[in-house]
Structure formats: structure tokens, C-alpha cells
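Undergrad: Just the structure for this:
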Amino acid sequence: MDNTINDWRDLAACRDSDPELFFPVSEVGPGARQVADAKAVCARCPVRSQCLDYAIDNRLTDGIFGGTTEAERRQLARRRHADRHVA
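TA: Now for the predicted structure:
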């Protein structure tokens, strides 16, 4: 695996967290609390932007990455795509 990717992952705030926290069944109801808890971990992460870029670049559809849900990443990806075409 690419050492650059390993480097940012080694610094991730979620590294010692239960991975299941970042894969809520739903974003509503009881899952909303899990999403909030996962995002709280991301909020204190020094490599949050690298994580988010990785998730968008690799079109990850499940889980919380870089403090975003799949729906939020989809919206960001659309904006990035539109910005590239405007520039």
C-alpha cells in the first residue's frame, strides 16, 4: 500500500475508535446520535481533510469520512466537479 496514505491514516483521530461508530445504519432516529458521535471524533482530527479527499476521490458511499456523511460527500463532489468545469 502507498506509504503516503498510511502516513495520514496513522494520525487519524478515529484510529483507536470502534470502526462501527463510523458506519451508522441510518442518519435519522437512533442513528442520528451515532452520526453526531462520529462527527465529533472527526472534528478533532488533524487529518480530516485528507480523509475527506480520500473518500470523495474513491467514491466511498458508506460511513462517516472527514466529518461527512455519504449524502454530504456527494454534494461536495458535485460542487468540486462544477467548480472544475467553471474554471
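Undergrad: For the rest of this, base every contact and every neighbour count on C-alpha atoms.
TA: Will do.
Undergrad: who touches stretch 2-16?
TA: With Cα atoms under 8 Å, 6 or more residues apart in numbering as the test, stretch 2-16 has contacts from 41, 42, 44, 45, 46, 47, 48, 50, 51.
Undergrad: structure for this one too, so we can compare:
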Amino acid sequence: MPNVSRLPGRSEHHWLWQEGAACRDLGTETFFHPTGERGEARSVRDQAAKEVCALCPVQTECLRHALRVGEPYGVWGGLTERERRALVGQAVG
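TA: Got it, this is the predicted structure:
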């Protein structure tokens, strides 16, 4: 019989916040830009995503997750990837 005493145990509590997310049933197109999207189109999409995030009951948990794991793409917790990089002091490119 394998020794499972050193396994980390259940971890679904790390993800339960997602069940209450305002974006849960909206799809990804509002929160993740298509390849090559720039300028006004990207600004409009980002703003639409931020409006959803502003009303979300788990916005803080979402942003905390994105910062903790270094999410490289999309709007998470009301911030774009560029805004998150600036928040943690990384070079914005």
C-alpha cells in the first residue's frame, strides 16, 4: 500500500472563489485579447471587462490569484496584464 501521509491533501478551497465570479458564464473573449488587437478596439474590450470586474463579488480574490501566479494574459481582478506588471514593479513592455 502506498504511503500517502506526505501528500498535500485536498486543495479545492484554493479555487472555490471562482464559483461566485461575475465572469463565470461570459466566455473568455471579453477578458483575453485576440492576437494583434491594439488601439481603440483593445481599450474598449478592456473597459468592458473592467466593468464586469467592478461588480464582481470575488474581484479581490481574482486579483490576488493573478498576482500570486503571475498571470501573463487577460484582465483579472479588474486589471490588465500591463497594469498588473506595473503594480508589482516589473518593466512594462
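Undergrad: TM-score of the superposed pair?
TA: Overlay of the two chains. TM-score (TM-score structural alignment, normalised by the length of structure 1): 0.81; 79 aligned residues with a Cα RMSD of 1.8 Å.
Undergrad: So which of the contacts of stretch 2-16 of structure 1 belong to helices?
TA: 41, 42, 48, 50, 51 (DSSP state H).
Undergrad: and which of these is nearest to residue 84 of structure 1?
TA: residue 50 (19.2 Å; Cα to Cα).
Undergrad: give the contact list for the closest one.
TA: Counted by Cα under 8 Å, 6+ apart, residue 50 of structure 1 has contacts 8, 66.
Undergrad: Need the counterpart of it in structure 2.
TA: By TM-score structural alignment, residue 50 of structure 1 lines up with residue 61 in structure 2.
Undergrad: Stretch 64-75 of structure 1 corresponds to what range in structure 2?
TA: Following TM-score structural alignment, the partner segment of stretch 64-75 of structure 1 in structure 2 covers residues 75-86.
Undergrad: buried set for stretch 32-44 of structure 2?
TA: By 16 or more other Cα atoms under 10 Å, the buried positions in stretch 32-44 of structure 2 come out as 32, 33, 42.
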